[in-house]
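Colleague: Below is the structure, and that's it, no one-letter string:
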């Protein structure tokens, strides 16, 4: 029987349109827009100025705290300005604008790196390379990876879990990466096991990716410490807490972290970035992005330089189809609509989803009928209808007591609500207010 988490969950239409599309390389943009806040934590500190010449991989914004991350130039070119631009959050953020130096275009091609299996670095050097390379969680959370790996004496970790679930509908970036870079991913896992001094790693992959399961089992066959776990197809299986529960039956405590139960979780994209950083000294300057939608002409997966305008990706797949209602950064469940396609790809951009008018239309919200469906599907055991009502009425202290901050914003409640109530929208807003209140108290 396939493993899964025990509480809640749904199975939306998968729509993995691009699962058979090999990863292609996006053309180098003429201009890149590189935000300095591409991670959870403190924004990076800009260390270049207007008219500066920069090289590929050069640090242009330096980590300004422990929970922060370096930002590197994805191209060789000239800094034209330091500006405030709207990013994928919808808010203006500080950004480094770099005009590509076309005479160096040949340098932008991905080198054909041979597989490098030998791990020559010790724990300290591995952690330094990961820190210096600006690697963050590429599954969407963008948590600086070096923070997870900087273990204190009282944190005993005995298992590494690799998240290859990609349960969000439409997205296939991780799926393709596992198929095309399986050997490198296994070496990346071995690098972390060496750095963490642990002897067990499990790669969790949903059973709708049988080819990826087969590829990684084959790549890992010579290392008995690394297992591949086939998981039942159920959303939101890719959430850390649900994945840990599904694979090894440990429960992360409320308000806790995976390392509290001896686990570290990394996304497969993050693992590949770690492989490149440690084995080839390559910083995080590009990532795989799925560009998709039911009416997109040439939906595909791309290697994309960080800072590339999203309009370049949309143009590459045939442009915006007539009747488009929304363009979403991410998948349909947890992604957020963007205002326009001028915003840049960031480290956290896993997909661009183009949604038509008929797909995006919401039913008219009606009164709650107390059916309890939102409660049944909540993977965190919350009462979404109650949390929405409390937020709507401004009763934030009670919402906090009802564990609103435990919500992982998976959107399962909104998906099943027969009254079309915007549960997730209100809960997200309620969480933002409760967070501000908690900060003020402290």
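Modeller: Yes, it's here. Worth saying up front: this structure is predicted, and the values here are computed from it rather than measured. Numbers count the residues shown, from 1 in each chain.
Colleague: use CA for all of it now, contacts and neighbours both
Modeller: Will do.
Colleague: in what helix or strand does residue 78 lie?
Modeller: Using DSSP states H and E, residue 78 sits within strand 77-86.
Colleague: The structure to be compared is supplied as follows:
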């Protein structure tokens, strides 16, 4: 019987339109816009100036603290601006604007690095390489990877879980990466196991990706310590706490972290980036992005340089079709609509979804009928309708007491509500206020 998490969850229509589309390389743009805040934590500190020439992979913004990350130039070119620009969140953030040189044309047909299996670095050297290379979680959270790996003496971790679930509808970036780079991912796992002194690793993949399960089982056969777990399809299984519960039946305590139950979780994209950093001295300057939608002319998966304007990706798949209502950064469940396609791709951009008028239109919100559907599907065991009411009425202290900060914003509650109430919208708003209140107190 296939494993899954026991509490809550839903089964949205998958719409994995690009699952069979190989990853192509997007041409290098004429200008890139590189935000200095592409990770959870303190924004990076700019170390270049206007008119400076930069090379591919050069550090252009240094980590601003322990929970922070280096930013590297994704292209060779000239810094033209250091300016405040709107990013995918809709807010202005500091950006480094680089005009690319002609020599980037050769980079479009970039040769593949040969597979390198031998691991020659020690634990401290691996950690330093990951830190220097600006690796963050590529599953969407963008948590600096070196912080996860810097274990304290009292943290006893016995299992590494690799997240290949990609349960968000439409997105296939991780799926294609597993199919096309399985050997590199396995070496990346071995690098992490070597650095952490862990002797067990499990790759979690939902059973709707049978081809990826097969390919990774074959690639992992070289190391008996690495297993592949086929999981029953259920959203939001890609969330860390749900994935740990599915595979190991361990429950992360409220307010706790995976390492509290002896586990570290990394996304497959992050593992591949770690492989490139350690084995080929390649910083995080590009990532796989799915560009998809039912009406797109040619939905695709691309290798994309960080800082590439999203409008370039949309143009590469045939442009925005007539009748489009929204362009979403991410998937339909947890993604957020963009105000403009002029914003850049960042380390956390896993997909761009173009949604039609019919798909995006919301039905009229009606009074709650007390059906409890939102409670049944909440994977965190919360009462979404109560949290919405408290946020709507401004009872933020009560919302905090009812564990609003425990919400993972998966959107399952809104998906099943027969009254079409904007549950997640209000909960997100309430969470933001509660966080601000807690920050003010501290």
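Modeller: Thanks, I have it. Being a predicted model, the structure only gives us computed values, none of them experimental.
Colleague: what's the TM between chain one and chain two?
Modeller: Once the chains are overlaid, their TM-score stands at 0.99 when taken by TM-score structural alignment, normalised by the length of the first structure; 442 aligned residues with a Cα RMSD of 0.6 Å.
Colleague: which other helices and strands contact the strand holding residue 78 of the first structure?
Modeller: Other elements packing on strand 77-86 of the first structure under the criterion 3 or more Cα pairs under 8 Å, 6 or more residues apart in numbering; DSSP states H and E are strand 53-54, strand 92-100.
Colleague: Buried deepest among those, which one?
Modeller: Of all these, strand 92-100 carries the top mean neighbour count, a mean of 21, counting by mean count of other Cα atoms under 10 Å.
Colleague: mean per-residue distance, that one to the second structure?
Modeller: After superposition onto the second structure, strand 92-100 of the first structure lies on average 0.2 Å away from the residues it aligns with, using mean Cα distance after the TM-score superposition for the first structure.
Colleague: Tell me the residues of the second structure aligned with that strand.
Modeller: The counterpart of strand 92-100 of the first structure in the second structure, using TM-score structural alignment, spans residues 92-100.
Colleague: Is residue 36 of the second structure in contact with residue 94, as I believe?
Modeller: Yes - with contact defined as Cα atoms under 8 Å, residue 36 of the second structure reaches residue 94; the gap is 6.1 Å.
Colleague: State the number of residues packed around residue 210 of the first structure.
Modeller: Residue crowding around residue 210 of the first structure was assessed by other Cα atoms under 10 Å; the count is 11.
Colleague: before we move on, the earlier item: now render the helices and strands packed on strand 77-86 of the first structure as JSON lines, adding distance to residue 344 of the first structure.
Modeller: JSON lines is the format used below for these (distance: least, Cα to Cα, whole Å):
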{"stretch": "strand 53-54", "distance to residue 344 of the first structure": "19"}
{"stretch": "strand 92-100", "distance to residue 344 of the first structure": "10"}
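Colleague: To residue 4 of the first structure, which of the ones you listed lies closest?
Modeller: Nearest to residue 4 of the first structure, of all those, is strand 92-100, at 38.8 Å by Cα to Cα.
Colleague: Tell me what angle that closest one forms with strand 77-86.
Modeller: Put simply, strand 92-100 of the first structure runs at 160 degrees to strand 77-86, going by axes from the mean of the first three to the mean of the last three Cα atoms, to 10 degrees.
Colleague: what does strand 92-100 of the first structure contact?
Modeller: Counting contacts by Cα atoms under 8 Å, 6 or more residues apart in numbering, the residues outside strand 92-100 of the first structure that touch it are 29-37, 75-87.
Colleague: Kindly report the same for stretch 191-210 of the first structure.
Modeller: 119, 122-124, 126-127, 149, 157-167, 175, 189, 212-213, 225-233, 243, 247, 275.
Colleague: nearest residue to the residue positioned nearest the centre of the first structure other than its sequence neighbours?
Modeller: Closest to where the C-alpha atoms of the first structure average out (Cα atoms, centre = their mean) is residue 140, at 1.9 Å. Among residues not flanking residue 140 of the first structure along the chain, residue 348 sits closest, at 5.0 Å (Cα to Cα, 6 or more residues apart in numbering).
Colleague: which stretches of the stretch 201-350 of the second structure form helices?
Modeller: With helices called from DSSP state H, counting those that start in this stretch, the stretch 201-350 of the second structure shows them at 210-220, 240-248, 268-280, 310-316.
Colleague: among these, which is nearest residue 367 of the second structure?
Modeller: For residue 367 of the second structure, the closest of the helices of the stretch 201-350 of the second structure is helix 240-248, at 30.6 Å, according to Cα to Cα.
Colleague: In terms of secondary structure, what does that closest one contact?
Modeller: On a contact count with 3+ Cα pairs under 8 Å, 6+ apart, helix 240-248 of the second structure meets no helix or strand.
Colleague: whereabouts in the first structure does it align?
Modeller: Under TM-score structural alignment, helix 240-248 of the second structure corresponds to residues 240-248 of the first structure.
Colleague: Superpose on the second structure and give me the mean offset of that stretch.
Modeller: Superposed on the second structure, stretch 240-248 of the first structure shows a mean distance to its aligned partners of 0.1 Å (mean Cα distance after the TM-score superposition for the first structure).
Colleague: That stretch: how far from the chain's middle?
Modeller: Centre-to-centre, stretch 240-248 of the first structure and its host chain are 17 Å apart (Cα atoms, centre = their mean, to the nearest Å).
Colleague: So which residues make contact with that stretch?
Modeller: 3-6, 161, 163, 202, 204, 229, 231, 236-237, 250-252, 258, 263, 265, 379.
Colleague: got it, and stretch 341-350 of the first structure?
Modeller: Stretch 341-350 of the first structure is touched from outside by 32-35, 38-39, 85-88, 136-142, 171, 173, 286-290, 304-311, 329-330, with contacts defined as Cα under 8 Å, 6+ apart.
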